[in-house]
Structure formats: C-alpha cells, structure tokens
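Q: Sequence and predicted structure, then a few things I'm wondering about:
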Amino acid sequence: NSFSGNEDGMRYLITPGKRSVPDPDGGEEAKKEEAILTVDLWPEPWTLDKTDPALRRREIFPMTEEGRTAVAQYLNDAYNAEPERWSAHPSILDCEPWTPPAPESDAEIQH
C-alpha cells in the first residue's frame, strides 16, 4: 500500500514496487526482481499529477530496514534543506494546476 503525507507544504508519496536488476549469481544476462520504495516529493497545493514535473523529485530506495530508514532521512533532509521552499507555497485559490502541453498535431509538425 502507498503512504502519503505532508509537512508544512512539502508533500510526499511512498509507493512500494519491484524492478528488475542484474543477478550476479545467475549468469551474464540473468535478472532478478528487487523490492523497492519509490519516494515522490512535490510542493503544495496540488496533487502530484497536477504539479509541474520541474518541481517534483523522485528517489528510489531498497525495501529493506535500511531502505526505510534512508527514506525517513531523505524526507527529513529534503525538508530541512529548503524550509522556505515548502512554507512559501501558494494557496490553492491563488494558482492554477499544471496541465501537460497539448500534443502537436501532424499538420503542425509538417510545417
């Protein structure tokens, strides 16, 4: 299950998952799955998908006790490194959500 929260304008989402990594014990091209925690950070006021990607951060940690400790330290460090960034977020009433740019049509690409 994912876990989300916020601290004075810094929002975060921790999502468990898996990724393929090289398996050193399995031969030249062998792969194995590794459990991971993906941490997304972004400023208020919008949800992750309504926040400009330039304002988002993503880090991946192993899903181990050390990885969970590293996630907590990462969140603390991110907040403490820029407290003014997190506390200076605009009100949801004072800004518009980010929307992705419209895809170029074929006619625009050919000209």
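A: In hand now; what should we look at?
Q: From now on I want contacts and neighbour counts done on CA atoms only, so please keep to that.
A: Will do.
Q: Can you name the residues that contact the closest residue in space to Pro62 that isn't next to it in sequence?
A: Among residues not flanking Pro62 along the chain, Ile36 sits closest, at 4.4 Å (CA to CA, 6 or more residues apart in numbering). By CA atoms under 8 Å, 6 or more residues apart in numbering, the residues touching Ile36 are Pro16, Gly17, Lys18, Arg19, Ile60, Phe61, Pro62, Met63.
Q: tell me which element Ile36 is part of?
A: In this assignment (DSSP states H and E), Ile36 forms part of strand 31-43.
Q: buried ones in that strand?
A: Across strand 31-43, burial judged by 16 or more other CA atoms under 10 Å covers Ile36, Leu37, Thr38, Val39, Asp40, Leu41, Trp42, Pro43.
Q: Tabulate those in CSV, adding columns for distance to Ala70.
A: As requested, the buried residues of strand 31-43 are exported to CSV (distance: CA to CA, whole Å):
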residue, distance to Ala70
Ile36, 12
Leu37, 10
Thr38, 12
Val39, 11
Asp40, 14
Leu41, 15
Trp42, 18
Pro43, 21
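Q: take a look at this one as well, against the first:
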Amino acid sequence: MVFTVYGEHWRKMRRIMTVPFFTNKVVQQYRYGWEDEAAHVVEDVRKNPEAATNGIVLRKRLQLLMYNNMYRIMFDQRFESEDDPLFIKLKALNGERSKLAQSFEYKCTTMEISFQF
C-alpha cells in the first residue's frame, strides 16, 4: 500500500485497507505496536555503521516496518529482520501480485470477466 504505484489499483486497495487497518479506533488500538516498530527502525539505523558514514536507503527498512505492523495486527508476531525467510517470501509474493494487478493483461482479463456477467 505504501510503496505501490499510485493509480486506480492504489485507490481500490486504499478503500479495502482503510477500514480494517487505518481507522482511528484501529490505529489507537495498535498504537504501541507502531511506536515499537518505529523504535526498532531507529535502533537498526543506529547499529548500522554505514548510516553514520555513507548513509543508507531507508525504503527497505520502512517496508519491513509496514509489513511488521500488518503482521502484528493480523498474527501478533513480527519479522526479526529484512533477512527473515518468511519476510523475503511474502515480499516476493506481494511484488508479483502488484506487478500482475498493475499489468495491462490483468486489467484486460478483469474487464473481459466483468463483461461476461
């Protein structure tokens, strides 16, 4: 949701994701988990010597933060690092799903199916 390309697919996913994950009640309920994840990001950056000398790309670590927040809400667990095998597998699956959802072939197939009903 955070790192997807903005467009029609993004708007549809936003509608689906908003109610179960981002209403004020849900955000307040899981506030401490979000804050804990943000603290983990800060700690990971502090531990990384590259961050102090050359700088680092935070996008990957922020992606882990978002996956951890959703994973905590759904399963009350978190991924330990960017190297967690399940995190790597989920990220790959989500990347494939995102490519498919935004591809021309997928949109044409979806339209064909819609017209058949």
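A: Perfect, thanks for sending it. It should be emphasised that the depicted structure is a prediction, and the values quoted were computed from it without experimental measurement.
Q: Any idea what the TM-score is?
A: Between these two chains, after superposing, the TM-score reads 0.24 (TM-score structural alignment, normalised by the length of structure 1); 52 aligned residues with a CA RMSD of 4.9 Å.
Q: Among the buried residues of strand 31-43 of structure 1, which pair sits farthest apart?
A: Greatest spacing in the buried residues of strand 31-43 of structure 1, by CA to CA: Ile36 and Pro43 (23.3 Å).
Q: by how many degrees do the biggest helix by length in structure 1 and strand 31-43 diverge?
A: Assignment by DSSP state H gives helix 65-81 as the longest helix of structure 1. Using axes from the mean of the first three to the mean of the last three CA atoms, to 10 degrees, the inter-axis angle of helix 65-81 of structure 1 relative to strand 31-43 is 20 degrees.
Q: Tell me the buried residues in the following helix or strand past helix 65-81 of structure 1?
A: Later in the chain than helix 65-81 of structure 1, the nearest helix or strand by DSSP H and E is helix 83-87. Neighbour counts over helix 83-87 of structure 1 (16+ other CA under 10 Å) mark Trp86 as buried.
Q: my guess is Pro16 of structure 1 meets Leu37, correct?
A: Yes - counting by CA atoms under 8 Å, Leu37 is a contact partner of Pro16 of structure 1 at 4.5 Å.
Q: rewinding a little: let me have the contacts of Ile36 of structure 1 in a markdown table, adding secondary structure, distance to Asn80 of structure 1 and neighbour count as columns.
A: Shown next, in a markdown table, are the contacts of Ile36 of structure 1 (DSSP: H, G, I helix; E, B strand; the rest coil; distance: CA to CA, whole Å; neighbours: other CA atoms under 10 Å):
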| residue | secondary structure | distance to Asn80 of structure 1 | neighbour count |
| --- | --- | --- | --- |
| Pro16 | strand | 25 | 16 |
| Gly17 | strand | 27 | 16 |
| Lys18 | strand | 29 | 14 |
| Arg19 | strand | 30 | 10 |
| Ile60 | strand | 20 | 16 |
| Phe61 | strand | 20 | 18 |
| Pro62 | strand | 23 | 18 |
| Met63 | coil | 24 | 18 |
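Q: hang on, Ile14 of structure 1 is in a helix, isn't it?
A: No - according to DSSP: H, G, I helix; E, B strand; the rest coil, Ile14 of structure 1 belongs to no helix; its state is strand.
Q: nearest residue to it other than its sequence neighbours?
A: Val39 (4.6 Å).
Q: thinking that neighbour is in contact with Thr15, fair?
A: Yes - at 6.5 Å, Val39 of structure 1 and Thr15 qualify as touching, with contact defined as CA under 8 Å.
Q: show me the contacts for Ala35 of structure 1.
A: Pro16, Gly17, Lys18, Arg19, Pro62, Met63.
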